[in-house]
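Participant: My questions concern the predicted model and sequence given below.
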Amino acid sequence: MRIPDFRLFLITDRKYFSATCHMYMALETILEAGVRAVQLREKDLSQKELLDMAIWMRELTNEYGAFLFINDRVDVALSVRADGVHLGNESLPVSAARKISGGGLLVGVSAHSAEQAFEAERDGADYVTVGPIYETTSKPMSGCPLGIDALHAIRRKVRIPVYGIGGIRLHNAREVREAGADGVALISGILGAGRLKETTEEFLRLVQ
């Protein structure tokens, strides 16, 4: 199993695009620019629609040597031979995901507090996303922004990779890395940008 070694983690949201084909084109541009980890997170799709999208994304991420994570759905992740699954607070426990997958998937967990991050590590998660670090409108998150100091404190106590998420933009991405995060997870920071290639390349430069 490959070890996570990426600095920028893109999370999909097709609502930024007028058509799914436009999202596919955008993702290819982003991968060409250097992103090496993508999480498929489209909760309102039917099972067939999600599987079809996952199949396409597996083909594309394989072409660029990028990791593919599926949000929540271990069955879909296994079906398309994704690299991993990402679990939220109301998802399966890490142990259940491991059992179902036979240990063949990386398992990431969303954490909205230090306690949740510590619990994810204890449960055997391979990495954790911590946030929201800043104010964000991209996705529902629990509680108020944690801030840089909280991220730094979590990073000092958690040994697995930590990715900051929530409200991260070009002007603050570097301080997230300087706080100790192994990388940043982005939705609107890239998908909401007008110049996808240039924005992606600038984020990658900032978080190296």
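Facilitator: Everything's here; your move.
Participant: going forward, measure contacts and count neighbours with C-alpha atoms only.
Facilitator: Will do.
Participant: Now do stretch 36-52: everything it contacts.
Facilitator: Stretch 36-52 is contacted from outside by 6, 8-14, 54, 61, 64-71, 76, 80, 86, using CA atoms under 8 Å, 6 or more residues apart in numbering.
Participant: do stretch 8-15 as well
Facilitator: For stretch 8-15, with CA under 8 Å, 6+ apart as the criterion, the contacting residues are 20, 23, 35-42, 183-187, 190-191, 203-204, 207.
Participant: From the residues you listed, list just the buried residues.
Facilitator: Among the contacts of stretch 8-15, those classed as buried by 16 or more other CA atoms under 10 Å are 23, 35-42, 183-187, 190-191, 203-204, 207.
Participant: Among those residues, which are located in helices?
Facilitator: M23, I190, L191, F203, L204, V207 (DSSP state H).
Participant: quick one: D52 and E178, what's the gap?
Facilitator: 38 Å (CA to CA, to the nearest Å).
Participant: and L10, which of the three is it?
Facilitator: At L10 the chain is in strand, as set by DSSP: H, G, I helix; E, B strand; the rest coil.
Participant: Now for it, how many residues are close by?
Facilitator: If you count neighbours by other CA atoms under 10 Å, L10 ends up with 27.
Participant: next structured bit after the longest helix that the chain contains?
Facilitator: For the chain, the helix with the greatest residue count under DSSP H is helix 47-63. The element immediately downstream of helix 47-63 (helix or strand, assigned by DSSP states H and E) is strand 67-71.
Participant: ok, structure two:
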Amino acid sequence: MLLTDRWQARRPLAEVVRAAVAGGVRWVVLREKDLSRVARAALAAELRAILADAGGRLIVAGPDPLDGDAVHLPAAGPYPPPAAGLVGRSCHDGTELARLTTEDYVTVSPVYPTRTKPGYGPPLHPAGLRELIATSPVPVLALGGIETPAQIRECVAAGAAGVAVLGALMRADDPTEIAAKLTEAAGLTARSGHGRPQTPTATTEDNE
């Protein structure tokens, strides 16, 4: 999963997304909440077209899906989640995971110290991530400070169904190359972007 931040992107946002999709990214969360709804909806339509060509999916940082069918919600609400084809939520601890109702997946963060949000944390590290995954009723995507294939392998070994990345791709000179390395490390290069994440059954040894 790629989370957008056009202020950190080295190219126009659509170009970064297109390059990341070429490298294997299949889910993109559109943030950019400072834009007007009209501008954000137009951007959503542009990114949906890019993802559709690759069998991927645009998820909007909600609750407004911007004429789509997938939203990603903050930990603070709304509760219950709005009806949508795919609903995710940001979580950071066991209390927030315990509030989940009909969500399809969550991101859990921060796993590592992050340059995007300096001082945000404290970081969970893989051990803390593993503990929260064990309590989550839905598949977990690891988020926060993930920049290397080794970190992704640690997250998958901890039980993450996938990973969410922002800075490593937004700031990349070559998002296609970085995305290819990261998706390969996660074992996601052959997966479609339309389905819901599945809780992995692989052992640590399977991912080393």
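Facilitator: Yep, it's here. This one's a predicted model, so the numbers in the text were calculated from it and none came from an experiment.
Participant: Residue in structure 1 paired with R37 of structure 2?
Facilitator: Under the alignment (TM-score structural alignment), R37 of structure 2 pairs with Q47 in structure 1.
Participant: mind checking how far its match is from A150 of structure 1?
Facilitator: 37 Å.
Participant: Show me which of these two is the more surrounded one.
Facilitator: Taking neighbours as other CA under 10 Å, Q47 of structure 1 and A150 compare with A150 leading, 16 against 12.
Participant: Helix or strand: which one has that one?
Facilitator: Secondary structure assignment for A150 of structure 1, by DSSP H and E: helix 147-157.
Participant: Run through the neighbouring helices and strands of that helix.
Facilitator: helix 114-123, helix 173-178 (3 or more CA pairs under 8 Å, 6 or more residues apart in numbering; DSSP states H and E).
Participant: is it possible to export these to CSV including mean neighbour count and distance to P93 of structure 1?
Facilitator: Below are these laid out as CSV (neighbours: other CA atoms under 10 Å; distance: least, CA to CA, whole Å):
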stretch, mean neighbour count, distance to P93 of structure 1
helix 114-123, 17, 8
helix 173-178, 19, 28
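Participant: so which of those gets nearest I160 of structure 1?
Facilitator: Shortest distance between I160 of structure 1 and these, using CA to CA, is found for helix 114-123: 6.7 Å.
Participant: Provide the aligned range in structure 2 for stretch 105-116 of structure 1.
Facilitator: Mapping stretch 105-116 of structure 1 onto structure 2 (TM-score structural alignment) gives residues 85-96.
Participant: Give me the residues contacting that stretch.
Facilitator: With CA under 8 Å, 6+ apart as the criterion, stretch 85-96 of structure 2 contacts 69-75, 81, 97, 102-110, 132, 135, 196.
Participant: and whatever residue of structure 2 lines up with M57 of structure 1, what does it touch?
Facilitator: Correspondence of M57 of structure 1 to structure 2, assessed by TM-score structural alignment: L47. Taking CA under 8 Å, 6+ apart, we find L47 of structure 2 in contact with A14, V17, L58.
Participant: What's the local residue count around the second one?
Facilitator: To tie it back to what came earlier, the one meant is V17 of structure 2. For V17 of structure 2, using other CA under 10 Å, the count is 26.
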